[in-house]
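No sequence on hand, only this structure:
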């Protein structure tokens, strides 16, 4: 598009000052959102917490916890107005690289079966389902299972 201005996309370490904006996104995209305290705890625990900014606006985030040889994606989210534009894929790819840089051999995550967009994204990346955690997530009418999916980080390319 002639004359269009490309805004810079940055993926940066999350800081305590980002938590209100991260929580606002979390409220909009998760049926049972984490609270600000969850994100503060992750920062204090030294987990890999990142935010995505476009022209300074916070549009997404992720949290990865390293556990032995696994990088475990604890949460990932993209603001509603930025969904469908490739930012979820960009954040996921970055999270996987963070895990590999920290020495993880595999990337692990749980996802609600009802979250079809997320399941599709993970399968597109080559994640394989390795199990089900019964009654893992809170749901409107009780609990919902989680699909456990994994990806071998040795296969990760740019």
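Nice, I can see it. Note that the structure is predicted; figures quoted are calculated from it, not measured.

going forward, measure contacts between C-alpha atoms and count neighbours the same way
OK.

ranges for the strands of the protein?
Applying DSSP state E to the chain gives strands spanning 9-13, 48-54, 57-67, 70-78, 106-111, 128-139, 142-152.

what's the fourth one packed up against?
Spelled out, that is strand 70-78. helix 19-29, strand 57-67, helix 87-101, strand 106-111 (3 or more CA pairs under 8 Å, 6 or more residues apart in numbering; DSSP states H and E).

want to throw those into TSV with distance to residue 149 and mean neighbour count?
Putting those into TSV (distance: least, CA to CA, whole Å; neighbours: other CA atoms under 10 Å) gives the following:
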stretch	distance to residue 149	mean neighbour count
helix 19-29	21	18
strand 57-67	14	21
helix 87-101	13	19
strand 106-111	5	22
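
What count of nearby residues applies to the residue nearest to residue 131 when sequence neighbours are not counted?
Nearest in space to residue 131, with sequence neighbours left out and distances taken as CA to CA, 6 or more residues apart in numbering, is residue 148 at 5.0 Å. For residue 148, the neighbour count with other CA atoms under 10 Å is 18.

Second structure for comparison follows:
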């Protein structure tokens, strides 16, 4: 498995994963906006096929994981961890100080992954994410990257 910054030619594969992996997927226009920024969208390839992607921002020492998705056919095989570890290394190289993310309170697998990497819950946004039956909370997590 190999992690690298995305290029324009990766857009259709990334957008397809976004559509398959999320109940309330990002519109194409939003994803395209992040593709136009350097080192913002990252992909994980396996056998020359994109199986996961992530979107991060880094401003003034603070990074945010805006989106991460693994092809549903590839979930549960460690792809998310590989991608998160590569992003962690990149952010350390960039001397980021903190890394933030939000996660659906029902996404127990993602929460377990984030906590195993060292993220700690820092807050909650009530009724943030849409669901089939209304809304659910977003849990806010933070990881200190520099001591």
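Everything's here; your move. These numbers come from a predicted model, not from an experiment.

circling back: ok, now which ones touch the aligned partner of the residue nearest to residue 131 of structure 1 in structure 2?
Aligned counterpart of residue 148 of structure 1 in structure 2: residue 140 (TM-score structural alignment). Under the criterion of CA atoms under 8 Å, 6 or more residues apart in numbering, the contact partners of residue 140 of structure 2 comprise 100-103, 121-125.

10 Å instead, please
Contacts for residue 140 of structure 2 were tallied using CA atoms under 10 Å, 6 or more residues apart in numbering; they are 100-105, 119-125.

any idea which of those is the one closest to residue 61 of structure 2?
residue 100 (11.2 Å; CA to CA).

OK, contacts around the alignment partner in structure 1 of that closest one?
Residue 100 of structure 2 maps onto residue 108 in structure 1, with residues paired by TM-score structural alignment. Residue 108 of structure 1 sits next to 64-66, 70-74, 96, 99, 127-130, 148-153 when contact means CA under 10 Å, 6+ apart.

Then residue 126 of structure 1?
Taking CA under 10 Å, 6+ apart, we find residue 126 of structure 1 in contact with 120, 149-152, 155-156.

And for residue 38 of structure 1?
Per CA under 10 Å, 6+ apart, neighbours of residue 38 of structure 1: 19, 23, 44.

now with 8 Å?
By CA under 8 Å, 6+ apart, residue 38 of structure 1 has no neighbours at all.

Which position in structure 2 pairs with it?
Match for residue 38 of structure 1 (TM-score structural alignment): residue 30.

Distance-wise, check that match relative to residue 38 of structure 2.
The spacing between residue 30 of structure 2 and residue 38 of structure 2, counted by CA to CA, to the nearest Å, is 15 Å.
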